[in-house]
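Undergrad: My questions concern the predicted model and sequence given below.
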Amino acid sequence: MDYLGKHISGQFDAELAHIRTQMMVMGGLVEKQLNDAISTLLNHDINLAEQVIENDQQVNKLEVTIDEACVKIIAKRQPTASDLRLIMAIIKAIAELERIGDSAKDICEIAKQEFTPEQQILLTSLDAMGHNVIQMLHDVLDAFTRMNINEALRIYKEDKRIVKNYEMVIRQLMTFMMEDSRSIPNIIIALNCARSILRISSRCQNISELIFYFVKGQDFRHVGDDVIDELLAQ
């Protein structure tokens, strides 16, 4: 079903389309930032890490630009119903994307630290978890573009698999710590990185909830999975 209909005003359509396009540009940049950040974990590519950190300013500027455009269209067009929900969903989604960009920057700060060859297994586990989250981000951006509620639900539930990845990484870190107490400083660094990756998964879940909100016109925040399944089935 096409939830993104046309309006009598062609100019209004053009303005909405421009905002949606800008959000996808921001989403593409954040996705690249995250992909590069995860890449720095295994490769210890300091130059790439520094580039990601520097490019975070572009993400921040896009958030401000899109947010201002949304405020202007609300003031000028006074949209109602689904149009207003779409604009509010975009405003909230770009805030989530900006925070994902911050997490990518944090990962790069962590990746710049020195790890011994023996400790590379820590980074390998984080790399696997990170690539699962990259796919989750890619999929939720695609679902948002099409306002595909079924795909959004699948992605929302994907968070459970990421949590299992996180728990597995934590067990590995604890084992490593018990075997070699000298590794504790790097264990703490790796733990912070795992938490950053886990937070990105939660951000993707939040964007899924915005798709539910736009399509169903209901707020799905802070409700259980069973409630979400029931509401989406209506």
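TA: The structure has been received and is ready for your questions.
Undergrad: Only C-alpha atoms from now on, for both contacts and neighbour counts.
TA: Fine.
Undergrad: Val169 contacts Asp127, correct?
TA: No - with contacts counted by CA atoms under 8 Å, Val169 stays clear of Asp127, the gap being 10.5 Å.
Undergrad: moving C-terminal of the strand or helix carrying Val71, what's the next helix or strand?
TA: Following DSSP states H and E, one finds Val71 within helix 46-77. Using DSSP H and E, the next helix or strand after helix 46-77 towards the C-terminus is helix 81-111.
Undergrad: Please work out the angle formed by the directions of that following helix and helix 46-77.
TA: Angle between the axes of helix 81-111 and helix 46-77 is 160 degrees (criterion: axes from the mean of the first three to the mean of the last three CA atoms, to 10 degrees).
Undergrad: The structure to be compared is supplied as follows:
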Amino acid sequence: MAGEQVHQHISKQFEQELENLRHQVLAMGGLVESQLADAVKSLLENDVALAEEVIANDYKVNSMEVEIDEKCTEILARRQPAARDLRLVLAVIKMIADLERIGDEARGIARQSLDLSTRQPRRNQLSELEQLARQVRSMLHDALDAFARMDVDLALKVVEEDKVVDQEYETIVRQQITYMMEDARNIPIALDIMWSARSLERIGDRSCNMCEYLIYYVKGKDVRHISLEQLEQEIQR
């Protein structure tokens, strides 16, 4: 009887550790969302102070990644999880790596914002970028929401939306190339906008990665590097 009680206590404690791990990931995700929102706002509104704040706060994202990664290592060493629990820890390790890189992309956008603050981009150039940013921020939010609710269908929706982001990114690149060809003086501004758009496109990709890790955890299937059609079939099984 005593042995059974100890086992139950340990199981509950382990369950709480895994739940705390999920909360830490969501807290890190919330910080990264805030960093991205502020970076985009600084770019669109020419807010130098906000851009500098995003750059200065990047260390917080890095610190959270290290902290969660250490917790995962500790769980692997002490608990030696198997099956579903192991998949959760592995998924978390990969997700926080992508969140950290999204934080890096937000910092990059803030740096482009500082460059653009000394120039005068056309309003339509920024409006095109604003639409892309809105789409990407929605993808990141939904990816985190899918993880919070373990919602595979929402995760699939995020992956499907990546095609739209890729199309919008390609449109922006073509437009900026046109501006550069029209007048060489447009080159510095166009390059800053292209780099910002590239960062946003990468954030969309990393949001998709996070959804693939979630599907791996819930379904036990590695769905990386397969077509969207194959992914839909795997989820339905």
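TA: Received the coordinates, thanks. Worth saying up front: this structure is predicted, and the values here are computed from it rather than measured.
Undergrad: Which part of structure 2 matches the helix holding Val71 of structure 1?
TA: Aligned using TM-score structural alignment, helix 46-77 of structure 1 spans residues 48-79 in structure 2.
Undergrad: Give me the buried stretch members for that stretch, please.
TA: Going by neighbour count (16 or more other CA atoms under 10 Å), the buried part of stretch 48-79 of structure 2 is 48, 50-55, 58, 61-62, 64-65, 68-69, 71-72, 75-76.
Undergrad: next one: that stretch to chain centre, how far?
TA: Its chain's C-alpha centre and that of stretch 48-79 of structure 2 lie 14 Å apart, by CA atoms, centre = their mean, to the nearest Å.
Undergrad: got it, and stretch 115-133 of structure 2?
TA: With CA atoms, centre = their mean, you get 22 Å for stretch 115-133 of structure 2.
Undergrad: And it, what's buried?
TA: Buried, per 16+ other CA under 10 Å, within stretch 115-133 of structure 2: Asp115, Leu116, Ser117, Pro121, Gln125, Leu126, Glu128, Leu129, Glu130, Leu132, Ala133.
Undergrad: got a list of contacts for that stretch?
TA: With contact meaning CA atoms under 8 Å, 6 or more residues apart in numbering, stretch 115-133 of structure 2 is reached by 40, 43-44, 46-48, 165, 168-169, 172, 189, 192-193, 197, 200.
Undergrad: who wins for most neighbours among those residues?
TA: Leu200 (29 neighbours; other CA atoms under 10 Å).
Undergrad: how close does Asp180 of structure 1 get to Ala75 of structure 1?
TA: The spacing between Asp180 of structure 1 and Ala75 of structure 1, counted by CA to CA, to the nearest Å, is 60 Å.
Undergrad: and if you look at Val223 of structure 1?
TA: 32 Å.
Undergrad: counterpart of Val169 of structure 1 in structure 2?
TA: Using TM-score structural alignment, Val169 of structure 1 lines up with Ile172 in structure 2.
Undergrad: coming back round to it: could the buried residues of stretch 115-133 of structure 2 go into TSV alongside distance to Arg84 of structure 2 and secondary structure?
TA: Shown next, in TSV, are those (distance: CA to CA, whole Å; DSSP: H, G, I helix; E, B strand; the rest coil):
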residue	distance to Arg84 of structure 2	secondary structure
Asp115	47	helix
Leu116	47	helix
Ser117	49	coil
Pro121	50	coil
Gln125	47	helix
Leu126	45	helix
Glu128	42	helix
Leu129	40	helix
Glu130	39	helix
Leu132	36	helix
Ala133	35	helix
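Undergrad: Looking at those, which is nearest Arg101 of structure 2?
TA: Ala133 (16.4 Å; CA to CA).
Undergrad: Counterpart of the closest one over in structure 1?
TA: By TM-score structural alignment, Ala133 of structure 2 lines up with Gly130.
Undergrad: likewise Cys211 of structure 2?
TA: Checking TM-score structural alignment: Cys211 of structure 2 goes with Ser208.
Undergrad: cool, Phe147 of structure 2 as well?
TA: Aligned partner of Phe147 of structure 2 by TM-score structural alignment: Phe144.
Undergrad: In terms of helices and strands, where is that match?
TA: Going by DSSP H and E, Phe144 of structure 1 is part of helix 120-146.
Undergrad: Now that helix on structure 2. Mean distance?
TA: Once fitted to structure 2, helix 120-146 of structure 1 is off its aligned match by 1.1 Å on average (mean CA distance after the TM-score superposition for structure 1).
Undergrad: cool, stretch 195-214 of structure 1 as well?
TA: So stretch 195-214 of structure 1 averages 0.5 Å relative to structure 2 (mean CA distance after the TM-score superposition for structure 1).
Undergrad: what does stretch 47-57 of structure 1 give?
TA: Averaged out, stretch 47-57 of structure 1 is 0.6 Å away (mean CA distance after the TM-score superposition for structure 1).
Undergrad: next one: stretch 98-106 of structure 1
TA: Aligned to structure 2 and superposed, stretch 98-106 of structure 1 gives a mean residue distance of 0.1 Å (mean CA distance after the TM-score superposition for structure 1).
Undergrad: Perfect, that will be all.
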